[in-house]
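K.L.:
Have a look; sequence and predicted model below, questions after that.
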Amino acid sequence: MNVRRSAAVLAAVTVIGAAIPAAAAPSPSPSQALPSALYGDKDPKFDGVWRQSLALLAQDTVGEKPAATSVEWLVRQQCEDGGFAAYRPDPTTACDAKTMLDTNATAAAVQALAALGGQDSVADKAVGWLKSVQNEDGGWGYAPGGASDTNSTSVVIGALTAAGEKPDQVEKGGKSPYDALLKLALPCGGDGGGAFAFQPDKKGELTANADATAAGVLGALGKGMVAEAGKKSGAGCADPRTPQQAAANGAAYLARTLAEDDGHLTSALAGSDPQPDHGNTADAVVALAARGDTEQAGKSVRWLEKNSATWAEQGGPAAYAQLVFAAHATGTDPRDFGGTDLVKQLNAMGPAPQTPEKTAAAEDKSDSKSDFFGVWWYVGVCLIAGIGIGFLFTGRKKRQQS
């Protein structure tokens, strides 16, 4: 499972009291056949919509046109009220009070569908649901009603931006998502100065979190998971009174942390030695590039090129998508990423994207249909005009005879 999802799921556990594992789920048994339109072959219980959304978004980012069946699968996962659960095995069964809706999955789906186009009603309905579960502090938790966290708030900001909304104008109790992020930004100085925390701890204190910081930088910039290289402005760490300054502070923290660990982030389970964290490193690359910190972003993406192949193969669609986003943000070729064709690897994990020939044929068919109706529309107009002229002449003749 994507590491960012893991943190959010753990937060949801606190809210709903469910024993949800943070580790990647095992492959399903033969009796649990997965939908053919779904990307990936691991149990989608906790990340089906998330990984499908990232896969489709990554394909669109590199100019691929996702298979219609894969887009339809994602659309059908939506509940009547607009929200998405992590995964619904049977989308023909209506969602009810027991359906665990998920702000992260919903926001990811919005970003994917908005990018693909043609699904405005689905995306707008999802945005409406996200607005309905916004917290009084302006942010979002993983599950509706859960305490706001940096990751969830940031991915929702990306969804709002993708859907054409202005995040600073989406308020609850007079607070916007940016207000929530600023409360989760650590002040300068001390351990982790400038970073974002995931959530305050039980004592209300903030602890630097690299994963949350990567998300927070993008959120503070009003960006989604797909970002272009930005222009750097300002330097050093200052009081995070604005989203822009909080983003600058967070980027400085990420650059400093990455440099200390040979260009990558690390993570460790209790009792284990720190290990390279490929997913969060990829997220950090996107965040740094979006903020204009291209030097460190370039160094870290080169580290990913050399070291991420095995991780991506094990991680599945979301992992390949994260690497595609990192490549895109830094101008790196995703089809030759350290010798790996990320696009080919991603496409092989689900329905093949539409080929240019099929897409062109569909467009030609659509054009032919339009031409057909266009011709008959013209004929119809002419007939109506002729009838009108006939009435005119008939009426004139009658008047002359009278």
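P.N.:
Arrived safely.
K.L.:
from here on, contacts and neighbour counts on C-alpha atoms
P.N.:
Noted.
K.L.:
Break down the stretch 151-300 of the chain into its strands, ranges please.
P.N.:
265-267, 275-277 (DSSP state E, counting those that start in this stretch).
K.L.:
so which of the ones you listed is the most packed in?
P.N.:
Among these, ranked by average contacts under mean count of other C-alpha atoms under 10 Å, first place goes to strand 265-267 (a mean of 19).
K.L.:
ok now that one, how far from the chain's centre?
P.N.:
Relative to its chain's centre, strand 265-267 lies at 22 Å (C-alpha atoms, centre = their mean, to the nearest Å).
K.L.:
try this one side by side with the last:
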Amino acid sequence: MNIRRSAATLAAATVVLGAAVPAAAATPSPAPSVAIPDGLYGTADPTYDGVWRQSLALLAQRTTGVTPADRAVAWLTGQQCANGAFAAFRADTAKPCDAKLMVDTNSTASAVQALAALGGHEAETEKAVTWLKSVQNADGGWGYTGGGASDANSTSVVAGAMAAAGHQPAAVKKAGKSAYDALVKLSLPCDETGGGAFAYQPDKKGALAANADATAAGVLGVLGKGFVTTAGKTSADHTCDPAAARTPGGLARNGAGYLAESVRDTGYLKSALPGAEDQPDYGNTADAVVALAAQGWTEQAKKPLAWLEESSAAWAKQSGPAAYAQLVFAAHAMGADPRHFGGADLVAQLNATGPAPQATTKATDRAAESQDKDDSGSGYGVWWIVGVFLVAGIGIGFLISGRGRKQRQP
């Protein structure tokens, strides 16, 4: 997943570390500088994460059989620009998007995943997909903004959007290269420190550094999955295999191996935010659970899932709808009930952050529908993670441009 932040919000970011937000996700604030629009989930300033958190909230509701409020869906579709792209937030949607508005791949791809899951929004999703294809880089990947250097998080969330919209990510190419080709170049060889992991981006010298956030995203990206997924087939061998990097499945296995090792002892991933104390990263841990489950390593994902059940309540309450959604995705991927998550009902808590939903289907209906989606290979499902990073020119941290500047370590 992608984020950025200003110096003013950096300190606050250490408190809500790991909150899922788009390339420019903002930290929850008790006094938003922008009025919260009707239909939007969450009470924090939406300037940097409005579309991101709304998309995750609607997708989590849909995943749990909840029919979102019409005005919540209308708010999201109303954020789309005429060219199909989404910005993090448009306060005045009556004003056409212009060159000064920074649209981004993360907001656009997250909206595609949500709208595709909701159904009935083919026109909006296809326009968004067309825009995403237009800003694909020659290496097959995507950066946070059109023309920006490819990074693992943006490339993976776009790959998930393509799958959600019915396009095979491996078939979406620029100059003969697909998202998979870009992710291969961002994976660390097995014989190097952090072998099997993904880097967010190469540093100025072209070197790669293992990044847990990017790895969780990369595993889903090479598997062609989005934020929502279910457990894949289990593989017995968890060692990093140099030859495995030649295939998407092998590359995902190597990445999952890195994540499994990172959470083996403590059950959680740690924050590496500059200046922050050594502390757990709830959002990245939730994303790691999804990635491990997608790879079929549910045994390795049990400990971090249990840790989240015991420890994430305060974080989710403070961080808002995107955080609740991440936890829902983690529970769903593991076959757990998000309505009974460590004694909490994540679905009810998520619903309470915005307009009341229309309806909720029965659990049996949700299970059958979920199975139908898995069998059809629609693939709008897993995640992609979002960490806290520095945004160029804005400063607010999300996986966006800041992701590349700050390397996360487990």
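P.N.:
Nice, I can see it. Here the structure is a predicted model, which is why all the values come from computation and not from measurement.
K.L.:
still on that earlier bit, can you redo the strands of the stretch 151-300 of structure 1 as CSV with distance to Leu383 of structure 1?
P.N.:
Listed next are those as CSV, based on distance: least, C-alpha to C-alpha, whole Å:
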stretch, distance to Leu383 of structure 1
strand 265-267, 72
strand 275-277, 70
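K.L.:
Which parts of the stretch 101-250 of structure 2 are helices?
P.N.:
For the stretch 101-250 of structure 2, the helices defined by DSSP state H, counting those that start in this stretch occupy 105-118, 122-134, 152-164, 179-185, 212-223, 248-263.
K.L.:
quick one on the thing from earlier: mind checking the strands of the stretch 151-300 of structure 1 for the one nearest to Leu392 of structure 1?
P.N.:
Among the strands of the stretch 151-300 of structure 1, the nearest to Leu392 of structure 1 by C-alpha to C-alpha is strand 275-277 (80.7 Å).
K.L.:
okay, and that closest one goes to which residues in structure 2?
P.N.:
Using TM-score structural alignment, the residues of structure 2 aligned to strand 275-277 of structure 1 are 279-281.
K.L.:
Endpoint to endpoint, stretch 222-236 of structure 2 covers what distance?
P.N.:
19 Å (C-alpha to C-alpha, to the nearest Å).
K.L.:
Now it: buried residues?
P.N.:
Neighbour-count burial for stretch 222-236 of structure 2, with 16 or more other C-alpha atoms under 10 Å as criterion, is recorded at Val222, Leu223, Gly224, Lys225, Gly226, Phe227, Val228, Thr229, Thr230, Ala231, Gly232.
K.L.:
The first one matches what in structure 1?
P.N.:
Think Val222 of structure 2. Checking with TM-score structural alignment, Val222 of structure 2 has Ala220 as its match.
K.L.:
Not counting sequence-adjacent ones, nearest residue to that match?
P.N.:
Nearest non-adjacent residue to Ala220 of structure 1, counting by C-alpha to C-alpha, 6 or more residues apart in numbering: Pro243, 4.8 Å away.
K.L.:
which residue lines up with that neighbour in structure 2?
P.N.:
Using TM-score structural alignment, Pro243 of structure 1 pairs with Pro248 in structure 2.
K.L.:
What about that match, how many residues nearby?
P.N.:
Close neighbours of Pro248 of structure 2, defined as other C-alpha atoms under 10 Å, add up to 21.
K.L.:
again, but for Ala165 of structure 2
P.N.:
Neighbour tally, Ala165 of structure 2, other C-alpha under 10 Å: 22.
K.L.:
Kindly report the same for the one 4 residues further on.
P.N.:
Under the neighbour criterion other C-alpha under 10 Å, Pro169 of structure 2 is assigned a count of 23.
K.L.:
Count the neighbours of Ala69 of structure 2 for me.
P.N.:
17.
K.L.:
coming back round to it: so the match of Pro243 of structure 1 touches Leu223, yeah?
P.N.:
Yes. Pro248 of structure 2 lies in contact with Leu223 (C-alpha atoms under 8 Å); the separation is 6.3 Å.
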